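In: coords below, sequence missing:
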């Protein structure tokens, strides 16, 4: 039986990488950049650009949320401790990371069910195509835009600034 897609992003909860439950109500009135990540992907260096955006705009209300996913080429095989250690030591990541999830299929996390429906990809397809797909969410919880993995974090800066 399929889980019902949440009506609002604020109806979602997820588990942080350290095992703490997090209600998305925590992020009300923040601008969110939500990214499905992987440690062994050609796009993995984007962690550096994501961290740079977080460093620059967190004080103005930007929160970047990283969701490790192993659905694409098995490029996130590690456990939570390994993922967190890799992100911190390799890229200095300090933005919130969550436990590994699925973004497509019948076991997709409710957050990604919501995001895919709110911002379908090219030709209206909802499926996430690869690691480092990004979703920008306004302070009111509305999904503003979906970006493909090839869009570099620094290329999101104008869109982020317009929401802060």
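Out: Received it, and whenever you're ready, just let me know what you need. Only a predicted model underlies this, so the values are computations on that prediction, with no experimental measurement involved. Numbers count the residues shown, from 1 in each chain.
In: For the rest of this, base every contact and every neighbour count on C-alpha atoms.
Out: OK.
In: secondary structure class for residue 156?
Out: Under DSSP: H, G, I helix; E, B strand; the rest coil, the three-state class of residue 156 is helix.
In: State the distance from it to residue 61.
Out: 15 Å (CA to CA, to the nearest Å).
In: same thing with residue 120?
Out: 25 Å.
In: What ranges does this protein have for its strands?
Out: 13-15, 21-23, 31-37, 62-68, 134-137, 143-147 (DSSP state E).
In: Can you say which of those strands is nearest to residue 101?
Out: Within those, the stretch nearest residue 101 is strand 62-68; the backing value is 6.4 Å (CA to CA).
In: gap between that closest one and the chain center?
Out: 5 Å (CA atoms, centre = their mean, to the nearest Å).
In: Presented hereafter is structure B, for comparison with structure A:
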């Protein structure tokens, strides 16, 4: 029998080290989810993940779940788990706990995390390319979907508003 998924926090996945991650740990947090590719031809400004403004008094960090996907997009994730970790954790300073295992984001084997993220018509069914970003609100529901070329600075206003709301 499959579990009923009503919220992002009902989900589970494995991290890059093969350990189970219960997304209940993200309860009451804004979370960024990215389908990532370590060997992408996109610039590193696209690889970098947006962060909430550090100067904001309610800043508590932004949990990020980066999920490399198998070669669904021009074979841009051919490396091993160690190669992927070296790229994201060592070179781009993504926290190791944020790096998830490779998962399918489209097709018959779409991981349940991406089924949930793409679960409403307005968010669209198919992920077209690497670095599609989803922002999940404190209530565990998807707030938005952002295309690959969305840069970290483009999130500044949205995060400032979210953290201001949390303050009130």
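Out: Sure thing, it's come through. Computed from a predicted model, the values in this text were never measured in an experiment.
In: could the strands of the first structure be laid out in TSV, adding distance to residue 109 of the first structure and mean neighbour count?
Out: Listed next are those as TSV, based on distance: least, CA to CA, whole Å; neighbours: other CA atoms under 10 Å:
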stretch	distance to residue 109 of the first structure	mean neighbour count
strand 13-15	8	17
strand 21-23	14	13
strand 31-37	11	25
strand 62-68	10	25
strand 134-137	15	24
strand 143-147	17	19
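In: out of the ones you listed, nearest to residue 126 of the first structure?
Out: Of all those, strand 143-147 comes closest under CA to CA, at 10.5 Å.
In: To what extent does that closest one diverge from the second structure after superposition?
Out: After superposition onto the second structure, strand 143-147 of the first structure sits on average 0.5 Å from its aligned residues (mean CA distance after the TM-score superposition for the first structure).
In: who does that strand touch, helix- and strand-wise?
Out: Under the contact definition 3 or more CA pairs under 8 Å, 6 or more residues apart in numbering; DSSP states H and E, strand 143-147 of the first structure sits against strand 134-137.
In: Residue 11 of the second structure reaches residue 111, doesn't it?
Out: No - under the criterion of CA atoms under 8 Å, residue 11 of the second structure makes no contact with residue 111, lying 10.3 Å away.
In: export the strands of the first structure to JSON lines and tack on distance to residue 103 of the first structure?
Out: Converted to JSON lines, the strands of the first structure look like this (distance: least, CA to CA, whole Å):
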{"stretch": "strand 13-15", "distance to residue 103 of the first structure": "13"}
{"stretch": "strand 21-23", "distance to residue 103 of the first structure": "18"}
{"stretch": "strand 31-37", "distance to residue 103 of the first structure": "8"}
{"stretch": "strand 62-68", "distance to residue 103 of the first structure": "9"}
{"stretch": "strand 134-137", "distance to residue 103 of the first structure": "12"}
{"stretch": "strand 143-147", "distance to residue 103 of the first structure": "14"}
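In: Which among those strands is found nearest to residue 51 of the first structure?
Out: strand 62-68 (8.3 Å).
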